[in-house]
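Asker: can't give you the sequence, but here's the structure:
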């Protein structure tokens, strides 16, 4: 599953990052995936 381009909202970078990660975790949950195991991004 690719979640590239997910953005977050908030007043600063910390809030935006937390919101983006929350959105990614929610999307993975809806797809039936468990909690994410974070890894380095893959650039192609």
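Answerer: Great, that's in hand. Note that the coordinates shown come from a computational prediction; the quantities given were computed from them, not determined experimentally.
Asker: Please make it C-alpha for all contacts and neighbour counts, starting now.
Answerer: Fine.
Asker: so residue 17 is in which element?
Answerer: helix 13-30 (DSSP states H and E).
Asker: one more structure, for comparison:
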């Protein structure tokens, strides 16, 4: 029972870390998109 609980906790921790990384990556993508839009607007390309 303990082994199952430990592996479940580890799996949950892994999922949690993966979600945090995905969230951070999403933020970077959004930031890049807004910077690109701003540069495009300023540059008049």
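Answerer: Nice, thanks for sending it over. Quantities reported herein were computed from a predicted structural model and do not represent experimental measurements.
Asker: What's the TM-score once they're superposed?
Answerer: With the length set by TM-score structural alignment, normalised by the length of structure 1, the two chains reach a TM-score of 0.47; 23 aligned residues with a CA RMSD of 1.8 Å.
Asker: buried set for the helix holding residue 17 of structure 1?
Answerer: Neighbour counts using 16 or more other CA atoms under 10 Å place 17, 19-21, 23-25, 28 of helix 13-30 of structure 1 among the buried residues.
Asker: what do you get for stretch 27-44 of structure 2?
Answerer: So, applying 16+ other CA under 10 Å, stretch 27-44 of structure 2 has no buried residues.
Asker: Next one: residue 6 of structure 2 from residue 31 of structure 2, what distance?
Answerer: 37 Å (CA to CA, to the nearest Å).
Asker: Relative to residue 17 of structure 1, how far out is residue 28 of structure 1?
Answerer: Residue 28 of structure 1 sits 17 Å away from residue 17 of structure 1, going by CA to CA.
Asker: Sorry, slip of the keys, the one I care about is residue 23 of structure 1.
Answerer: 10 Å.
Asker: go on, residue 26 of structure 1?
Answerer: Distance check for residue 26 of structure 1 against residue 17 of structure 1: by CA to CA, it reads 14 Å.
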